[in-house]
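S.K.: For reference, the sequence and a predicted model appear below.
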Amino acid sequence: MAMSIQIESFINTYGKEKRIEENNFELILDGYHLYPMDVPIYVKRRESDTPVGEGIIKSLLLSEGKTKIVYTLTALKSIN
């Protein structure tokens, strides 16, 4: 049985991120997504948007058709 997976080069939040504490956020997405770990990558609202900042993914969990990441926002370029 094949499993569909997307390889990501930046974080698309789609406005679904939840602040855990200070600059740490949790994001749960439908489907399976692989991200680079422990390196800064751009954070965007949507694929076509310009980056709003940079984040470092600290944890990645693939389970039951969903992806859960926890990332630290390390740079903020815009609040809108």
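M.R.: Structure received.
S.K.: For the rest of this, base every contact and every neighbour count on C-alpha atoms.
M.R.: Fine.
S.K.: Excluding sequence neighbours, find me the nearest residue to I28.
M.R.: Once flanking residues are discounted, I28 sits nearest to K68: 4.4 Å by Cα to Cα, 6 or more residues apart in numbering.
S.K.: And L29, by the same measure?
M.R.: Nearest one to L29, counting by Cα to Cα, 6+ apart, is T67 at 5.2 Å.
S.K.: ok, structure two:
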Amino acid sequence: MGMGLELNTMLVTKGKEVRTEDNLFLLQKDGYRLYPMQTPIEIRTTKRSHSRGYARIEKIQWHEEKTTIFYKLISLNTTN
């Protein structure tokens, strides 16, 4: 029996991110997901929306079929 795993190259927030400090955010997603860490990754609200900027994922936790992503916003394309 295998574990379902999704590999992502873009961070899609759907507006569910939570700011923990100045430029540090937490995002929880259903299922087990894998993202590149310690490298700039594009961040969008939806898959089809314009890029909001770039983030660097600092930490990923898998627990009870959820992925928690801790990331730092490193550049912002717009203030909205």
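M.R.: Perfect, thanks for sending it. In this text, all values refer to a predicted model and were calculated from it rather than measured experimentally.
S.K.: Could you tell me the TM-score of the two chains?
M.R.: TM-score of the superposed chains, computed with TM-score structural alignment, normalised by the length of the first structure, equals 0.96; 80 aligned residues with a Cα RMSD of 0.8 Å.
S.K.: Tell me the secondary structure of the residue nearest to L29 of the first structure, please.
M.R.: Recorded secondary structure, T67 of the first structure: strand (DSSP: H, G, I helix; E, B strand; the rest coil).
S.K.: Contacts only, for it.
M.R.: T67 of the first structure makes contacts with 28-33, 60-61, as judged by Cα atoms under 8 Å, 6 or more residues apart in numbering.
S.K.: Narrow those to those in strands?
M.R.: Under the assignment DSSP state E, the contacts of T67 of the first structure contribute 28-30, 32-33, 60-61 to strands.
S.K.: Looking at these, spot the one nearest T74 of the first structure.
M.R.: L60 (17.5 Å; Cα to Cα).
S.K.: Return the residues in contact with that closest one.
M.R.: 35, 67-70.
S.K.: Please repeat the previous calculation with a cut-off of 10 Å.
M.R.: 27-28, 33-37, 67-71 (Cα atoms under 10 Å, 6 or more residues apart in numbering).
S.K.: show me what contacts D30 of the first structure?
M.R.: Residues in contact with D30 of the first structure, defined by Cα under 10 Å, 6+ apart, are 62, 64-68.
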